[in-house]
Structure formats: structure tokens, C-alpha cells
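take a look and give me a structure for this.
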Amino acid sequence: MASTPTLRQKNELYKNRSAKGLVGAKASEKTKVVVKTQYPYWAMGLIAFALFGGVIQWVYSSGQSWLSLDKQAQSQIEKLWSMDQANWILSDAFSGPVYVDTNQMLLMYEGYSYTIARRQVHMSDS
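Prediction:
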């Protein structure tokens, strides 16, 4: 019974085949290579801001509408997002502490869960 190759073995095999010009490796031997950037999320956000202009805005889903959070909450969520963290924050949109998980992109308040989104508002959109 043949053993299943490890991810490292698959990557090495694909790299060797590519180097020899044999890019047509079997689909089962190809692996998805994920490149991890050396730049943190906040730096990439600044680069995008500089290139495309606009303002980053955090919104939450309420029914069929997306509602904007207050500036204090936006700042706190952006900081959490830049470090891929979750924590409690304060928001004027809610009357108590709100739990925000930027990995799951959700906000929780009094047992209710709200989807959150980070969007870039262009100057012409406002």
C-alpha cells in the first residue's frame, strides 16, 4: 500500500517538475502555495489608502441594512483587525460592552450576533 506524500514532499515534487519544465504535474500532486506577506494588515491598509484614496469604515449588518459604527468603535475595531484579535470594545451604537471578533468578522451584543465588514469609502462616494 502506497503512503500518501506529505505537503512538503508534494511541494518539493512540484518544484522539481517545474524546474525541469514539467509543469503539467498531476492535479493530485499540485498544492496550493500560500504566500505570507511580511507586512502587517495595517500597513497593507495604509498602502491601499495611499494608492486608492478614501476612508476605512467599519459597518455591521442589521436586517437588510449596513450601519456604520461610531468613530471610537471604528478605531478600536481597526486596531483589533490589524492584530487579528478579538476583544470587548465600547460603542455608542450599543448601550453596553460589545464583543468583536475580527477573525470571524462578527460583533456580539447581549446574545445577538451581527456580521461586520471593513470597507473603503472613496471620497467621491461620501
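
drop to CA atoms for contacts and neighbour counts, all remaining ones
Will do.

strands of the chain, start to end?
Using DSSP state E, the strands of the chain run over 55-62, 65-68, 86-89, 98-101, 106-109, 112-121.

please work out which of these is packed deepest.
strand 98-101 (a mean of 20; mean count of other CA atoms under 10 Å).

now do it: which elements does it pack against?
strand 86-89, strand 106-109 (3 or more CA pairs under 8 Å, 6 or more residues apart in numbering; DSSP states H and E).

ok, back up a step: can the strands of the chain go into JSON lines with extra columns for distance to A19?
Shown next, in JSON lines, are those (distance: least, CA to CA, whole Å):
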{"stretch": "strand 55-62", "distance to A19": "42"}
{"stretch": "strand 65-68", "distance to A19": "49"}
{"stretch": "strand 86-89", "distance to A19": "43"}
{"stretch": "strand 98-101", "distance to A19": "42"}
{"stretch": "strand 106-109", "distance to A19": "44"}
{"stretch": "strand 112-121", "distance to A19": "40"}
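
here is a second sequence; please produce its structure as well for comparison:
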Amino acid sequence: MSSDHSTADDAYTLIELLVVVVIMGVLVAIAVPIFLGQRRGAFEAQAQADLRTAANQMELSYREHGAYPTAADIVFITSPDVVLTIVEPGAAGSQVFCMTAVHNRIDGGIVVFSWDSDGGGQADGDVC
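Down below sits the predicted model:
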């Protein structure tokens, strides 16, 4: 028995390499949209959590002072890229409030979540 091996038997063929590249391409095509969806979901959850925290802060202020604070009376600490806006109360001593939260990394900041104290809490979209 001789130990002569042809070097052509030890290498991968072009077809085998192309099959591997195609399989990797399919896996990437499946994984990237899932990853981007998870990322968007995390940004949405972050904006909604900041909105709930701010709403709790507004309710606490109402319990302590008998009225909701205006935007000039209160400051919210939010996550990076989250912008909270108090739409109502427009005047001091108001009995209702409405706030919006926007995360700047979700579609350029056009997705809005709202909290309406008179309308039952959190809602998707701008209900203020």
C-alpha cells in the first residue's frame, strides 16, 4: 500500500464553498430582522417605562399638593433618547394631565406613547 494521496482530494471544491456561503447568507437574512425587531421592542419598552415612572411622579405630586404640576414645576429624569412632554395641565391647579413619550431611535422619533390621567392611563399614539 502506498501513501500517495492526491492533493485534489484534500481540498474543498468551489461548489462546497458556495453552498456554505449560501447557507450563511440565509441564516443572516433570518437573524437580522429578528435582531432589529428586538431592538425596536427594547426602545419601545424603555419609552413606556419612563412614561409610567413620570405618571407615577405626577400622581404622587397630586396626592401631596392637590393638583398636578405643570411642565415648569417638574423635571423628569429619563433614559437616553427618550423625550417626555407634559401636554396638560395647561394651568396650575388642574385636575387632569396628559403626557407623551418619544424615543428618538424608533423611526426617527415619530412613534409616540401617551398617558392620559382622565382617559385611563397609557395609550399608543398621541391621544393628548
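
let me see the TM-score of these two.
Put the two chains on top of each other and the TM-score (TM-score structural alignment, normalised by the length of the first structure) is 0.24; 52 aligned residues with a CA RMSD of 4.1 Å.

one step back: now for the helices and strands packed on strand 98-101 of the first structure, which one comes closest to S62 of the first structure?
For these, proximity to S62 of the first structure was assessed by CA to CA; strand 106-109 is nearest, at 11.1 Å.

about what we covered before: redo the helices and strands packed on strand 98-101 of the first structure as CSV? Include distance to E12 of the first structure.
Output for those, formatted as CSV (distance: least, CA to CA, whole Å):
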stretch, distance to E12 of the first structure
strand 86-89, 37
strand 106-109, 38
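
of all the ones you listed, which one is nearest S61 of the first structure?
With respect to S61 of the first structure, and counting by CA to CA, the nearest of those is strand 106-109 at 9.4 Å.

and for L14 of the second structure, the neighbour number?
Look at L14 of the second structure: counted by other CA atoms under 10 Å, it has 8 neighbours.

tell me how far it lies from V20 of the second structure.
As judged by CA to CA, to the nearest Å, L14 of the second structure and V20 of the second structure stand 10 Å apart.

likewise P33 of the second structure?
Distance, P33 of the second structure to V20 of the second structure, using CA to CA: 21 Å.

how about W115 of the second structure?
Taking CA to CA as the measure, W115 of the second structure falls 50 Å from V20 of the second structure.

so for those two, which residue has more residues nearby?
Neighbours per residue, other CA under 10 Å: of W115 of the second structure and V20, the larger number sits with W115, 27 against 10.
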